[in-house]
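> Turn this into a model:
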Amino acid sequence: MKMDEQNEHMSEQTQNEDLLQEQTQDLAQELDEQAQQEPQAQDPLQVCQQELEAQKDKYLRVHADFENVKKRLEKEKYQALEYANESFAKDLLDVFDTLEMALNAPDQSFEQLVEGVGLIRANLLKVFEKHGVKEIETQNGFDPNFHEAVMQMPSGEHSDGEIVQVLKKGFAFKERVLRPTMVGVCKN
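All right, here's what the predicted structure looks like:
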């Protein structure tokens, strides 16, 4: 009987081992399936490195876009400067055409010529005003910021330093003097 018990015990042990091995295989298979279904937990350092690379790539793209915009704006700025006077030049063409017609008009009297030149001058002043070029006034007296005294002359009608005569008109573009008015001032 001992042998039967021993055989039975061996058989039971073999069955237990087989069952344990089967359960181990099932558990291993289940763990593999779970590992495939769940994303693996990554190393925090690796996660940070990946995020750093992504941010670096994003920065490089933004920087490249910025450089492209900067180049485009620089090009547009140079084009704007190059063609800034285009509308002024176009407006002067009308004045030029009027001058050409006056010079080519047949049988003009001196009075007609003077009248035509006056109209051309008026048109030119309109173009100047349209583009911010204004004649510098002299009624308010001598101002060294806007006037240049090129000669002194005695005058019984004016006090010292007053403008007696305008020799060449001055002009300003907006608030900047293009050319000061050249004047003669009184010196008694």
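> use CA for all of it now, contacts and neighbours both
Fine.
> following the longest helix along the chain, which helix or strand comes up?
Using DSSP state H, we find that the single longest helix of the chain is helix 44-82. Next helix or strand after helix 44-82 toward the C-terminus (DSSP states H and E): helix 86-104.
> List the buried residues for the helix or strand just after that next one?
Next helix or strand after helix 86-104 toward the C-terminus (DSSP H and E): helix 110-130. For helix 110-130, burial by neighbour count (16 or more other Cα atoms under 10 Å) applies to 116-117, 120, 123-128.
> Closest to residue 186 out of these?
residue 125 (29.0 Å; Cα to Cα).
> Contacts only, for that closest one.
Residue 125 makes contact with residue 134 under the criterion Cα atoms under 8 Å, 6 or more residues apart in numbering.
> Tell me the spacing between the most centrally placed residue in the chain and residue 92.
Closest to where the C-alpha atoms of the chain average out (Cα atoms, centre = their mean) is residue 73, at 4.9 Å. Separation of residue 73 from residue 92 (Cα to Cα, to the nearest Å): 30 Å.
> Residue 110 now?
Separation of residue 110 from residue 92 (Cα to Cα): 25 Å.
> Helix, strand, or coil at residue 5?
Using DSSP: H, G, I helix; E, B strand; the rest coil, the structure places residue 5 in helix.
> Which members of the buried residues of helix 110-130 define the maximum pairwise distance?
116 and 128 (18.4 Å).
> How many neighbouring residues does residue 150 have?
12 (other Cα atoms under 10 Å).
> for the one helix or strand it maps to, packing partners?
Per DSSP H and E, residue 150 falls inside strand 147-153. Counting contacts by 3 or more Cα pairs under 8 Å, 6 or more residues apart in numbering; DSSP states H and E, strand 147-153 is packed against strand 181-186.
> To compare with the earlier structure, here is another sequence to fold:
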Amino acid sequence: MTEAERQDQQEEDKEKTTAGDGGEDASPAEETNWREQAEQYRNDYLRALADMENLRKRLERQMEDARNYAVERFARELLPVVDSLELALSTPVAGGEGVAQLRQGLENTLSLFFQALAKAGVAPVEADAARFDPHRHQAIAMVEAEGEPNRILAVHQKGYVIHDRLLRPAMVTVAKAASGESGRDPSPGSQDQ
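Predicted coordinates:
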């Protein structure tokens, strides 16, 4: 449709609307209805726009979580391999060049595993000489010991985190107050109150 035809069509539409009213504009009631309908369309548009923005943000969060934690199952499968290598390295070396080479190979393999885990966001939980944290450590034994209770005395199995989530807690032995000390202070934490 050409510009001239479009203008002719608009003029015809104007004549039709004014011919029925005797040349008057639309009634105030009709104009109010149009304005209300336009406002409704505007509100619907703004709501749809807000819904789309919320959906986009939610999908971005889900994609970020998927990127960060997609390797969780893979990392969980690698942890027993790391444990076995660490156990082999903890055995004393009896001597001989073959044993030294075997040990060097194990150390290199373990180093590669740690590098692969670090790339995936997996890091060990610090437990040596730390205070027991039930969110990161799992106590498998409590031993009476001198000094501060709830200290980690031994780490039996390392714990790991993936980004900010706990993948596996550290298995630890925790110090508890010696029986002589428990007579002086029957309730733990009573000094704090």
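> now what about the TM-score between them?
Comparison of the two superposed chains (TM-score structural alignment, normalised by the length of the first structure) gives a TM-score of 0.48, and 134 aligned residues with a Cα RMSD of 4.1 Å.
> if we can go back for a sec, next SSE after the strand holding residue 150 of the first structure?
Assigned by DSSP H and E, the successor of strand 147-153 of the first structure is strand 163-168.
> What residues of that following strand count as buried?
Applying 16+ other Cα under 10 Å to strand 163-168 of the first structure flags 163-166 as buried.
> That one versus strand 181-186: what angle between them?
Per axes from the mean of the first three to the mean of the last three Cα atoms, to 10 degrees, the angle that strand 163-168 of the first structure makes with strand 181-186 is 150 degrees.
> Identify the residue nearest the geometric centre of the second structure.
Short answer for the second structure (Cα atoms, centre = their mean): residue 65, at 5.4 Å.
> how far away is that residue from residue 74 of the second structure?
The value you get for residue 65 of the second structure to residue 74 of the second structure, if Cα to Cα is used, is 16 Å.
> With residue 180 of the second structure instead?
From residue 180 of the second structure to residue 74 of the second structure the distance is 48 Å (Cα to Cα).
> likewise residue 31 of the second structure?
65 Å.
> Could I get the buried residue list for the one helix or strand residue 138 of the second structure maps to?
Counting by DSSP H and E, the element that carries residue 138 of the second structure is strand 137-145. Buried residues in strand 137-145 of the second structure, counted by 16+ other Cα under 10 Å: 137-139, 142, 145.
> so after it, what's the next helix or strand?
strand 152-157.
> Just want the angle from that next one to strand 137-145.
140 degrees.
> The one helix or strand residue 116 of the second structure maps to - contacts with which helices or strands?
Per DSSP H and E, residue 116 of the second structure falls inside helix 97-119. Secondary-structure packing of helix 97-119 of the second structure (3+ Cα pairs under 8 Å, 6+ apart): helix 72-90.
> residue contacts, residue 62 of the second structure?
Taking Cα under 8 Å, 6+ apart, one finds nothing in contact with residue 62 of the second structure.
> which element is it on?
Counting by DSSP H and E, residue 62 of the second structure is found in helix 28-69.
> got the angle between that helix and helix 72-90?
Using the same axes, to 10 degrees, helix 28-69 of the second structure lies at 20 degrees relative to helix 72-90.
> just how off-centre is helix 28-69 of the second structure within its chain?
28 Å (Cα atoms, centre = their mean, to the nearest Å).
> With stretch 168-181 of the second structure instead?
The answer for stretch 168-181 of the second structure is 30 Å, by Cα atoms, centre = their mean.
> and if you look at stretch 91-103 of the first structure?
37 Å.
> Equivalent analysis for stretch 50-68 of the first structure, please.
22 Å.
> Residues touching that stretch, excluding its own?
Residues contacting stretch 50-68 of the first structure (Cα under 8 Å, 6+ apart): none.
> I'd like to know how far the residue nearest to the centre of the second structure sits from residue 118 of the second structure.
Remark: distance between residue 65 of the second structure and residue 118 of the second structure (Cα to Cα) = 17 Å.
> And residue 90 of the second structure, by the same measure?
Distance of residue 90 of the second structure to residue 118 of the second structure, computed by Cα to Cα: 22 Å.
> In terms of neighbours, single out the busier of these two.
residue 118 (14 against 10).
> contacting residues for that one?
Per Cα under 8 Å, 6+ apart, neighbours of residue 118 of the second structure: none.
> That one and residue 75 of the second structure, how far apart?
Residue 118 of the second structure is 10 Å from residue 75 of the second structure, by Cα to Cα.
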